[in-house]
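Student: let's see this in three dimensions:
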Amino acid sequence: MSEHNERDGVERLRRWVDSCDNIVFFGGAGVSTESGIPDFRSEDGLYRQHYDWPPETILSAGFFAAHPEEFYRFYREKMLVTGAQPGPAHLALAELERRGKLRAVITQNIDGLHQKAGSRRVYELHGTIYQNRCLSCGALCGPEGLGKSGLPRCSCGGLIKPEVVLYGESLDGATLQGAVDAISRCEMLIVGGTSLAVYPAAGLLQYYRGHRLVLINKGPTPQDGRADLLLRGSIGPILTEAIRPLGGEAAL
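Tutor: Sure thing, here's the model as predicted:
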């Protein structure tokens, strides 16, 4: 599908949103960059910053096991962003859910901003910074349980690990199945703010069988050719404009 200019594309997206009552959204880091959370692959992303190890190495299961102190130094500084607030894309999607149009949000992000915005059915493919588990007794705690420095320990003495999916780990089976079910049943799938370069998450698009696949991203993705509507640009402004009722004003 050829790329649409923003005005015509957003108008078409708005008409589709107005006529659909079973929409699913699948998003990535670009949804949260508007909230000040850095992504990994953009020009200013974490992959282009200097550390003693590449971020993808630090955020791996093997590195966590071998160098937990270094893992936590990076994690607290760059990943544990609990003070961020929802951006325009999060708010637009929450509004669509309130209208009964959006059935699920599937996200690769771990920042919990969809829930902060008011979304209720959220499949967090890569886990969340808001839950941590003791590797010894299995007790759960929030971000405050990680402390400010050093290795976080449970009251039982066990090491605490964030409930995020590290490189080398499998996605949670129930979360993945919920995402697959939502995509396979939806009438319209909106994909935004993701390069679709990380698997198995990016492979979820294969389960969509409809004819309203919308891709919104600043840059090209490997799935652009599959899109029924392709929009280049920032996802927040595009979604905010698209959820306005036909002939109406923005409702956010």
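Student: all contacts plus neighbour counts: C-alpha atoms, from now on.
Tutor: Noted.
Student: helix or strand right after the helix or strand where Leu189 lies?
Tutor: Assigned by DSSP states H and E, Leu189 falls within strand 188-192. Using DSSP H and E, the helix or strand that follows strand 188-192 towards the C-terminus is strand 213-217.
Student: so what touches that next one?
Tutor: 13, 30, 188-195, 224, 226-235 (Cα atoms under 8 Å, 6 or more residues apart in numbering).
Student: go again using 7 Å as the cut-off
Tutor: 188-194, 227-235 (Cα atoms under 7 Å, 6 or more residues apart in numbering).
Student: repeat that for stretch 161-168.
Tutor: Here stretch 161-168 has contacts from 59-61, 126-129, 131-135, 171, using Cα under 7 Å, 6+ apart.
Student: for stretch 10-18, same thing?
Tutor: Ile238, Ala242, Ile243, Pro245, Leu246.
Student: got TSV for these, with distance to Ala65, secondary structure and neighbour count too?
Tutor: Converted to TSV, the contacts of stretch 10-18 look like this (distance: Cα to Cα, whole Å; DSSP: H, G, I helix; E, B strand; the rest coil; neighbours: other Cα atoms under 10 Å):
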residue	distance to Ala65	secondary structure	neighbour count
Ile238	42	helix	23
Ala242	45	helix	22
Ile243	45	coil	25
Pro245	51	coil	14
Leu246	53	coil	13
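Student: which one of the residues you listed is nearest Gly203?
Tutor: Nearest to Gly203 among the contacts of stretch 10-18 is Ile238, at 24.3 Å by Cα to Cα.
Student: host element of the closest residue to that closest one other than its chain neighbours?
Tutor: Leaving aside its chain neighbours, Ile238 sits nearest to Val10 (6.6 Å; criterion: Cα to Cα, 6 or more residues apart in numbering). Val10 belongs to helix 6-19 when assigned by DSSP H and E.
Student: here's the other one to compare against:
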Amino acid sequence: MDIGIEAPTATDAMIDEAIALVRGARVAVLTGAGVSTDSGIPDYRGEGAPVRTPMTVQTFLASEHARKRYWAGSHLGWRNFGAAQPNRGHLALAQLERAGNVAGVITQNVDGLHRRAGSRHVVELHGSMDRVVCLQCGQHYARQAIADELETLNPSIDLSTAIRPAPDGDVEVDDVDAMVIPACTVCGGVLKPDVVFFGEFVPITTFQAAAALVTSSDVLLVAGSSLVVNSGIRLIEQARRRKLPIVVVNRGVTRGDSRAAVKIDAGASETLVAFADALTGTGALAHRGV
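Tutor: This next block holds a predicted model:
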């Protein structure tokens, strides 16, 4: 009896089936929060994720108090985002794009990690936290510049201690009304991170770019998304209508499982690395030090 060789698992078989499906194909990739959890960014809906009460665009626009509270909490979140680094899954997708296997990445994430990993064709469905936009004149700013301004405008508030995590995953801010939030330097308008809030729609041109990537591809690969957000499921439906094979990689159930040619119940990072190793050369990522 051989004891030194592990028998292939059901997951291994699914990965092999998916690799055979995407080999030689033009692949569009749709990613969700599960791709970034290995970078230390929490998943919104995965098992064990805290319950969050998201800021809606209606609340943000209606109340200066709400905007101050949002910017205080967002400042804490930006620190975490700024410290996060691309993980093996992000790097694997960038490598697959360079090798010609992946046509582009559509992401529901706002952390900018696909771009930082080296992916060149990235459609950020919900925007990116590293940009800030004026809601009045449309002027854009680098997020770090606004973060620095927030610190400058509030020299008497230690934002590292005034902002505390709450049990429900939200934040509590001591004396939020004492905070001063930056305004647009061009017109004095309200600033907002360049992301899609709850209650907002994905910009038409952004969704069209995502849809064009799907419709020009041979396979749609979904990684790390439960597909609860409507923009993701709309892209799944586009692929289904065009009879494109759909591969879903996610821990747990997704809304796309019934439409998938292959469903892999596994982590995104290790699965994407397996794809990259098989399609571009075994152990390729190891040579990049990851």
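Student: can you pull the TM-score for these?
Tutor: The TM-score (TM-score structural alignment, normalised by the length of structure 1) is 0.88; 240 aligned residues with a Cα RMSD of 1.9 Å.
Student: trace Gly28 of structure 1 over to structure 2, please.
Tutor: For Gly28 of structure 1, the aligned residue in structure 2 is Gly32 (criterion: TM-score structural alignment).
Student: nearest spatial neighbour of that match, skipping sequence neighbours?
Tutor: Per Cα to Cα, 6+ apart, closest to Gly32 of structure 2 is Ser225, 4.2 Å.
Student: how much space is there between the residue nearest to Ile238 of structure 1 and Val214 of structure 1?
Tutor: As for Val10 of structure 1, its distance to Val214 of structure 1 is 11 Å (criterion: Cα to Cα, to the nearest Å).
Student: just to revisit the earlier point, closest one of the contacts of stretch 161-168 of structure 1 to Ala92 of structure 1?
Tutor: Thr128 (21.1 Å).
Student: helix/strand/coil for that closest one?
Tutor: Classification of Thr128 of structure 1 by DSSP: H, G, I helix; E, B strand; the rest coil places it in strand.
Student: contacting residues for it?
Tutor: Here Thr128 of structure 1 is in contact with Ile110, Asp111, Gly112, Glu163, Val164 (criterion: Cα under 7 Å, 6+ apart).
Student: Pro165 of structure 2 touches Glu172, doesn't it?
Tutor: Yes - Pro165 of structure 2 lies in contact with Glu172 (Cα atoms under 7 Å); the separation is 6.3 Å.
Student: ranges for the helices of the stretch 151-290 of structure 2?
Tutor: In the stretch 151-290 of structure 2, the segments counted as helices under DSSP state H, counting those that start in this stretch are 159-162, 204-215, 230-241, 268-280.
Student: what residues sit buried inside the first one?
Tutor: Using 16 or more other Cα atoms under 10 Å as the test for burial, helix 159-162 of structure 2 gives Leu159.
Student: check the third one too.
Tutor: Using 16+ other Cα under 10 Å as the burial criterion, the residues of helix 230-241 of structure 2 that qualify are Ser231, Gly232, Ile233, Leu235, Ile236, Gln238, Ala239.
Student: same check on the second one?
Tutor: Taking 16+ other Cα under 10 Å as the basis for neighbour counts, the residues of helix 204-215 of structure 2 that come out buried are Thr206, Phe207, Ala210, Ala211, Leu213, Val214, Thr215.
Student: in structure 1, what sits opposite the fourth one in the alignment?
Tutor: Ala211 of structure 2 maps onto Val180 in structure 1, with residues paired by TM-score structural alignment.
Student: roughly how far does that match sit from Leu189 of structure 1?
Tutor: In this view, Val180 of structure 1 and Leu189 of structure 1 are 12 Å apart by Cα to Cα.
Student: same deal with Val10 of structure 1?
Tutor: Counting by Cα to Cα - Val10 of structure 1 and Leu189 of structure 1 are separated by 15 Å.
Student: between the two, tell me which one has more neighbours.
Tutor: The neighbour comparison of Val10 of structure 1 against Leu189 (other Cα atoms under 10 Å) goes to Leu189, with 26 against 22.
Student: relative to Gly36 of structure 1, how far out is Gly178 of structure 1?
Tutor: Taken as Cα to Cα, the span from Gly178 of structure 1 to Gly36 of structure 1 is 29 Å.
Student: cool, Ala250 of structure 1 as well?
Tutor: Ala250 of structure 1 is 24 Å from Gly36 of structure 1, by Cα to Cα.
Student: thinking again about what came up before, of the contacts of strand 213-217 of structure 1, buried ones?
Tutor: Buried, going by 16+ other Cα under 10 Å: 188-194, 227, 229-235, out of the contacts of strand 213-217 of structure 1.
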